[in-house]
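Asks: what would the 3D arrangement of this be:
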Amino acid sequence: MDFGDILKDWEKNGEKKPKNKKETVRKSVKSEHPMESLLKQYAPDQEVVGSKKEDKPQINKVSREKMRRRKADSVLDLHGMTTEEARIALNRFIRRSYSTGARKILIIHGKGNHTKGEAVLKPLVRSILEMSPYIGDTGTPERRDGGSGATWAVVRQRSL
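Replies: Here you go, the predicted structure:
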């Protein structure tokens, strides 16, 4: 038995003929979706039907490149702070930037040249920014803005 035979057999069995008039009536009633009958009874106003597009405020989406070049709205300098002081100051700074509506912030953490071993504040800043619900994109600014000794971050906007 090939596919053509299976298809013919299926089409034959799929078309069941009504045994009596009641089955014919049920099929005709079932062919109309229940929502169709309700829409016929309670038709919506023309204004409602015509306005499919909701009026939402337009939010300007700024590309990553434009945001990278944009000047920071707020700057925090963590030089000379301990890890715990820096953690508290950065969390407070992020919340304040979010509540004031800042779009881009700059955190100066230094390169870690004066610490023994590796830099301490840079990884701390990165981890706090990655875990924060208020921060979106992050990156390293240009050399004139701090280079690898600083980090910029985009603050997420409040939902309207």
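Asks: all contacts plus neighbour counts: C-alpha atoms, from now on.
Replies: Will do.
Asks: other SSEs contacting the biggest helix by length in the chain?
Replies: Secondary structure assigned by DSSP state H gives helix 83-100 as the longest helix of the chain. On a contact count with 3 or more CA pairs under 8 Å, 6 or more residues apart in numbering; DSSP states H and E, helix 83-100 meets strand 74-77, helix 121-131, strand 150-155.
Asks: which one of those is the most hemmed in?
Replies: Among these, strand 150-155 has the highest mean neighbour count (mean count of other CA atoms under 10 Å), at a mean of 24.
Asks: next, the structure of the following sequence, for comparison with the previous one:
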Amino acid sequence: MVASAGSARGTAPENSDGESGRKRSAASWASSDASRASMRANRSRDTGPELALRRAVHGRGMRYRVATRPIKELRRTADLVFTRAKVAVFLDGCFWHGCPEHHTVAVRNGAYWAAKVERNRARDTDTDQRLTEAGWVVVRVWEHEDPIEAAARVEAAVTEARRAD
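Replies: Alright, predicted model coming up:
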């Protein structure tokens, strides 16, 4: 019996270029296979700026939860969560969240990325509103900010929230 392409023998089907590998969907959001690979490699947590902020906050003797939903019913994950103080910290990427200082316009597929950033901003505003209504303090940090200064802002927010209790 002859094994067909992509069978249990471990062979991958050929793509349109005759190379083996996963076939890129015609409806893919990426403008090229290289762009798709690059975008898929972007981490959602443990990024360099996030690790720097976590080290700075931890260095101030503060303990927190990482990548946790402040409110279980709300499908939004904060980067640092201080559950007792009810403080949620979000570290926003300049490209993904439209930093007024460093955001760049995508050269390829510009309309898609502009709409994506607008949706992210709208979701951020909605998240801030919902958490605030639930009694949480929200701290937003841009990825370009100095982690030491950002950690001081986080510490001040946590200290103030603890006093308010």
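Asks: quantify their similarity with the TM-score.
Replies: Counting by TM-score structural alignment, normalised by the length of the first structure, the TM-score of this superposition works out to 0.27. Behind it: 75 aligned residues with a CA RMSD of 4.9 Å.
Asks: same list (the helices and strands packed on helix 83-100 of the first structure) but as CSV, adding distance to Leu106 of the first structure.
Replies: Listed next are those as CSV, based on distance: least, CA to CA, whole Å:
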stretch, distance to Leu106 of the first structure
strand 74-77, 5
helix 121-131, 11
strand 150-155, 4
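Asks: Met35 of the first structure: which of the ones you listed is closest?
Replies: Closest to Met35 of the first structure of these is strand 150-155 (CA to CA; 45.2 Å).
Asks: who are the packing partners of that closest one?
Replies: Going by 3+ CA pairs under 8 Å, 6+ apart, strand 150-155 of the first structure lies up against helix 83-100, strand 104-108, strand 135-139.
Asks: most neighbours per residue, which of the ones you listed?
Replies: The highest average neighbour count among those, using mean count of other CA under 10 Å, belongs to strand 104-108 at a mean of 23.
Asks: list the helices and strands that one packs on?
Replies: On a contact count with 3+ CA pairs under 8 Å, 6+ apart, strand 104-108 of the first structure meets strand 74-77, strand 150-155.
Asks: present those as a markdown table; the columns should include distance to Val29 of the first structure.
Replies: Formatted as a markdown table, those follow (distance: least, CA to CA, whole Å):
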| stretch | distance to Val29 of the first structure |
| --- | --- |
| strand 74-77 | 67 |
| strand 150-155 | 57 |
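Asks: if we can go back for a sec, to Thr138 of the first structure, which of the helices and strands packed on helix 83-100 of the first structure lies closest?
Replies: It is, among these and with distance given as CA to CA, strand 150-155, at 4.2 Å.
Asks: Serialize the helices and strands packed on strand 150-155 of the first structure to CSV and add fields for distance to Glu11 of the first structure.
Replies: Shown next, in CSV, are these (distance: least, CA to CA, whole Å):
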stretch, distance to Glu11 of the first structure
helix 83-100, 63
strand 104-108, 64
strand 135-139, 56
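Asks: these: which one's closest to Arg26 of the first structure?
Replies: Set against Arg26 of the first structure and scored by CA to CA, these come closest in strand 135-139, at 57.2 Å.
Asks: just to be sure, Arg140 of the second structure is in a strand?
Replies: Yes. Judged by DSSP: H, G, I helix; E, B strand; the rest coil, Arg140 of the second structure forms part of a strand.
Asks: wait, doesn't it sit right on His97?
Replies: No. If you go by CA atoms under 8 Å, Arg140 of the second structure and His97 don't touch, sitting 10.9 Å apart.
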